[in-house]
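Engineer: Fold the following for me, if possible:
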Amino acid sequence: MISANEPFERRHPSQTNLDPKTSFSYENEGSDIRLPVPAEFSFAENVAHLSTATNESLYTLREGRIYKAIAVGREDTVVEIAADGDTHLRIRFIEEPASDSPTLREGVARYVHDWFDLGTDLKPFYEMARQDPLLKQAVVSFYGLRNMGIPDLYEAICWGILGQQINLAFAYTLKRRFVEKFGRVIERAGESYWLFPTAEDLASFTPEDLSAAGMTTVKKCEYLVDTARLIASGELTKEQLLQTGDVKQAEKMLVKIRGIGPWTAHYVLMRCLRMPDAFPIDDVGLHHSIRHVLGLDTKPSKERILELSAGWTQWESYATFYLWRFLY
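Structural biologist: Predicted coordinates for the structure are as follows:
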């Protein structure tokens, strides 16, 4: 374990930080970070998924690399993420004077580890999916794809609320508008990179402030502000949701909040909390994907989806994500 007091230039590339609770590890190599990846991981497949996002405001793709602003506590930074062979990701800081900060380096490594869901063992999922009529083609077509998440709870809830009952393209437009009005921008190497606004940032605004900025309906603006205030005050946290240990109990906690119904709750539990059995069964995109895979003339009923998903126990989240990939 590298000491926070050890001078940066003395750190050897082979030194590794390890958290025994999560098997999270990373290596310092000069000013870069090397993050190990599982065998069931394809950087190219995940970049291909990210490239389908229209009008994305929170990351930039250039020449097969990902550029992203990341906040670690009160420190903001920008990194380049690229494949380093088949076994690691390489994280390079962009014009970062504090790149020798152990706290910043560990925070960035943890964020990327969480974003790519590198802690999940996909071998059991692939074994199940290869025998499943709905999933067998998906796991061949998208092998190595991860359920790329949204580590911040407020960001995940906002994205769920913004995406309610509108098409995906307009949802991205609203997200960009929201980010560029209320978020933070970081300038690096002549480029601008945005950070999603925090709950603490939004808690001081009113729904009318958001509505005036063109943020969709007044009701959604109320939901965004109400949720910000709950999170900023500590009344709603990721830890509270995780401590339930049960997707049904966590769903109950979320749907008590104005603006969060079962679909939004399961979306958040799937993308942020990483609950494996989160299942947004009423999702229109999921229905279209199943219709596409099975060659149906009409979308399947909920009863039919329950029949088709009977073998997905504890993998509902990944099954949904892989089926979405046929469309997005």
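
Engineer: going forward, measure contacts between C-alpha atoms and count neighbours the same way
Structural biologist: Fine.

Engineer: What segments of the protein are strands?
Structural biologist: Ranges of strands within the chain are 16-19, 24-29, 32-36, 60-62, 65-72, 75-84, 88-93, 184-188, 191-195, based on DSSP state E.

Engineer: Could I get the buried residue list for the first one?
Structural biologist: To tie it back to what came earlier, the one meant is strand 16-19. Residues of strand 16-19 classed as buried: residue 16 (neighbour count, 16 or more other Cα atoms under 10 Å).

Engineer: Could you point out which of the strands of the chain sits nearest residue 313?
Structural biologist: Closest to residue 313 of these, according to Cα to Cα: strand 24-29, at 25.7 Å.

Engineer: Following up with a second sequence; could you model it the same way so I can compare the two?
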Amino acid sequence: MSCPSYWVEAKEYLADKDKILAYLISLYPDETIINYHNPFYTLVKAIIGQQISVNAANAISKRLESLLGTISIETYLAMDSEALRQCGLSRPKISYITNIAQAFEQGILTPQIWPMMSDQEVISQLISIKGIGLWTAQMFLIFHLHRSDILPLADLGLINAIQRHYGQSQRLTKGEIQELSQVWKPYRTVATWYLWRSLDPIPVQY
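Structural biologist: Predicted coordinates for the structure are as follows:
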């Protein structure tokens, strides 16, 4: 496991630029994003996390890890779909994860060259797989590739956190959030993570 090389610098930068983020960063001084160095694992966790709460996603992930022992392409494809259902995975999510596993096996997903690809190039490759949309691809960029400037505007948790800390009584539009986030560049990933952390009882990890 490892954390992003830019994390400490990003915290200092954001704390200097934004008083609200400075406060949030001070609440969690030793926490960070963790990379498990397993792209399939990260994508599985992101699929599980689609449209459910952090706590619910963590519960399903723990049951899946208990069932498989290790979440890998081999252990997943070898498992009976009914056993996967008993972990709390829906039929569509089982299908999506199967698509991803097969895409790795067939060389459609190419992790060996992702470090040389732009954010948009990686997103384009990922969303070619059924079940991976923009949100899931952005989670992958944040948690596995540790790209520093991702702002997932389709993430309800992020929108709620921004609304809570910056919106006061006025509902912010996505355009206003984009404008607000300009000061966080080039570390919008880190700003996003601390805004998530301000809402969730445990750190978000994929």
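
Engineer: got the strands of structure 1 as a markdown table, with distance to residue 240 of structure 1 columns?
Structural biologist: Below are these laid out as a markdown table (distance: least, Cα to Cα, whole Å):
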| stretch | distance to residue 240 of structure 1 |
| --- | --- |
| strand 16-19 | 22 |
| strand 24-29 | 22 |
| strand 32-36 | 28 |
| strand 60-62 | 32 |
| strand 65-72 | 21 |
| strand 75-84 | 25 |
| strand 88-93 | 31 |
| strand 184-188 | 27 |
| strand 191-195 | 24 |
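
Engineer: Now do the contacts for residue 32 of structure 1.
Structural biologist: 90-93 (Cα atoms under 8 Å, 6 or more residues apart in numbering).

Engineer: Just among the residues you listed, which is most surrounded?
Structural biologist: Using other Cα atoms under 10 Å as the neighbour criterion, residue 91 leads the contacts of residue 32 of structure 1 with 26 neighbours.

Engineer: how about that one, what's its match in structure 2?
Structural biologist: Across the two structures, residue 91 of structure 1 finds no equivalent in structure 2, going by TM-score structural alignment.

Engineer: Would you agree residue 91 of structure 1 is in contact with residue 34?
Structural biologist: Yes: look at residue 91 of structure 1 against residue 34 with Cα atoms under 8 Å: they come within range, at 6.3 Å.

Engineer: before we move on, the earlier item: would you tell me which of the strands of structure 1 gets closest to residue 117 of structure 1?
Structural biologist: Per Cα to Cα, nearest to residue 117 of structure 1 of those: strand 24-29, 11.0 Å.

Engineer: What residues in structure 2 pair up with the closest one?
Structural biologist: The counterpart of strand 24-29 of structure 1 in structure 2, using TM-score structural alignment, is absent.

Engineer: and the aligned residue in structure 2 for residue 306 of structure 1, how far is that from residue 125 of structure 2?
Structural biologist: Taking TM-score structural alignment, the alignment pairs residue 306 of structure 1 with residue 178 from structure 2. In this view, residue 178 of structure 2 and residue 125 of structure 2 are 25 Å apart by Cα to Cα, to the nearest Å.

Engineer: which residues does the residue nearest the centre of structure 1 contact?
Structural biologist: By Cα atoms, centre = their mean, the mean C-alpha position of structure 1 lies nearest to residue 149, the distance being 1.8 Å. When contacts are counted by Cα under 8 Å, 6+ apart, residue 149 of structure 1 touches 114-117, 271-272, 274.

Engineer: Hmm, residue 132 and residue 126 of structure 2 touching each other?
Structural biologist: Yes: between residue 126 of structure 2 and residue 132 there is a contact under Cα under 8 Å: 6.4 Å.

Engineer: how long is stretch 274-286 of structure 1 end to end?
Structural biologist: End-to-end distance for stretch 274-286 of structure 1: 18 Å, by Cα to Cα.

Engineer: Of the strands of structure 1, which is nearest residue 208 of structure 1?
Structural biologist: Checking the strands of structure 1 against residue 208 of structure 1 by Cα to Cα gives strand 184-188 as the closest, at 20.6 Å.

Engineer: what stretch of structure 2 lies opposite stretch 71-82 of structure 1 in the alignment?
Structural biologist: Under TM-score structural alignment, stretch 71-82 of structure 1 has no counterpart anywhere in structure 2.

Engineer: Return the set of buried residues in that stretch.
Structural biologist: Quick answer for stretch 71-82 of structure 1 (16+ other Cα under 10 Å): 76-82.

Engineer: same thing with stretch 99-107 of structure 2?
Structural biologist: Using 16+ other Cα under 10 Å as the test for burial, stretch 99-107 of structure 2 gives 99-103.

Engineer: Return the residue of structure 1 aligned against residue 133 of structure 2.
Structural biologist: Under the alignment (TM-score structural alignment), residue 133 of structure 2 pairs with residue 261 of structure 1.

Engineer: Can you tell me how far the residue located most distally from the centre of structure 2 is from residue 163 of structure 2?
Structural biologist: Most distant from the centre of structure 2: residue 169, at 28.3 Å, with distances by Cα atoms, centre = their mean. Using Cα to Cα, we find residue 169 of structure 2 at a distance of 9 Å from residue 163 of structure 2.

Engineer: and if you look at residue 11 of structure 2?
Structural biologist: 21 Å.

Engineer: for residue 44 of structure 2, same thing?
Structural biologist: Noted for residue 44 of structure 2: a distance of 29 Å to residue 163 of structure 2, by Cα to Cα.

Engineer: out of the two, which sits in the busier spot?
Structural biologist: The residue with more neighbours, out of residue 44 of structure 2 and residue 163, is residue 44; 25 against 17, by other Cα under 10 Å.

Engineer: What lines up with the more buried one in structure 1?
Structural biologist: Mapped onto structure 1 by TM-score structural alignment, residue 44 of structure 2 lines up with residue 158.

Engineer: Quick check, that match in contact with residue 225.
Structural biologist: No: Residue 158 of structure 1 is beyond contact range of residue 225, at 9.7 Å (criterion: Cα under 8 Å).

Engineer: how long is stretch 43-58 of structure 2 end to end?
Structural biologist: Criterion Cα to Cα; first-to-last residue distance in stretch 43-58 of structure 2 is 14 Å.

Engineer: Counting neighbours, what do you get for residue 39 of structure 2?
Structural biologist: By the criterion of other Cα under 10 Å, residue 39 of structure 2 has 19 neighbours.
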